[in-house]
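**Q** Structure of the sequence below:
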Amino acid sequence: MDISEIDKQIAELQKKKEDAIKENKKKAVVDVKKLILDFKVTKGDLRGKAMKQLIGENSLNSSLKN
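**A** Got it, this is the predicted structure:
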C-alpha cells in the first residue's frame, strides 16, 4: 500500500465522519426542539445561571472579554 492509497482512505473516512456528524446533529436538533416543546422551555429559562452551565462559565467570560 502506498501513501496515495492511504491519503485516499483518509479522505474517504473524513467524509464519512463529516456525514455522520451532520446526521447526528440533525437528530440532536430534533430531539432538543421536542424537549423544548414538551417542557415549555422559554428563553428566560435559559438565561443567567442555566446558560453559564450549558456553555461553561469560562467560555462565557472569555467571549464577553473579546
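
**Q** only C-alpha atoms for contact and neighbour calcs from this point on.
**A** Fine.

**Q** which SSE is the residue at minimal distance from the centre of the chain in?
**A** Closest residue to the average C-alpha location of the chain: Lys25 at 6.5 Å, with C-alpha atoms, centre = their mean. Taking DSSP states H and E as the criterion, Lys25 maps to helix 3-39.

**Q** quick one: buried residues of that helix?
**A** Using 16 or more other C-alpha atoms under 10 Å as the burial criterion, none of the residues of helix 3-39 qualify.

**Q** this one as well, want them side by side:
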Amino acid sequence: MVRPLPVFRAGRDRTTHQPREVEGRSDMEIVGIVATAVVAVIVVGAAYVGVRSIPDLRRYLKIRHM
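**A** Purely as a prediction, here's the structure:
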C-alpha cells in the first residue's frame, strides 16, 4: 500500500491561513501599490529625459539637414 505524500495535504501550513493584513491592507494590495509607484517613477524619469533631449535632437536635425 502506498501512502500519500503530505506535501499536497491541507493542514497547518501557510496555504490555509488568511492573508496577512497591515493597517487594513492585504499583502497583494501593498505589492500593487509599490509596483504602481515604481512604474510611475520610471515613466516620469523617461519623460524628463525625453524633454531634456529635445534641444539636442533639434540641433542634430539642423546639422543633418544642411
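
**Q** Please tell me how far the helix holding Lys25 of structure 1 is from the chain's geometric centre.
**A** Centroid separation for helix 3-39 of structure 1 versus its chain: 10 Å, with C-alpha atoms, centre = their mean, to the nearest Å.

**Q** what's the following helix or strand after that helix?
**A** Next along from helix 3-39 of structure 1, by DSSP H and E: helix 49-55.

**Q** What helices and strands are in contact with the helix or strand just after that next one?
**A** Downstream of helix 49-55 of structure 1, the first helix or strand assigned by DSSP H and E is helix 57-65. Judged by 3 or more C-alpha pairs under 8 Å, 6 or more residues apart in numbering; DSSP states H and E, helix 57-65 of structure 1 has no packing partners among the helices and strands.

**Q** Any chance you could list what contacts helix 57-65 of structure 1?
**A** Lys52 (C-alpha atoms under 8 Å, 6 or more residues apart in numbering).

**Q** Matching Pro55 of structure 2 against structure 1, which residue comes up?
**A** In structure 1, Pro55 of structure 2 lines up with Val30, judged by TM-score structural alignment.

**Q** ok, back up a step: mind checking how far the residue nearest to the centre of structure 1 is from Asp2 of structure 1?
**A** For Lys25 of structure 1, the distance to Asp2 of structure 1 (C-alpha to C-alpha, to the nearest Å) stands at 35 Å.

**Q** Right, I'll call it a day here.
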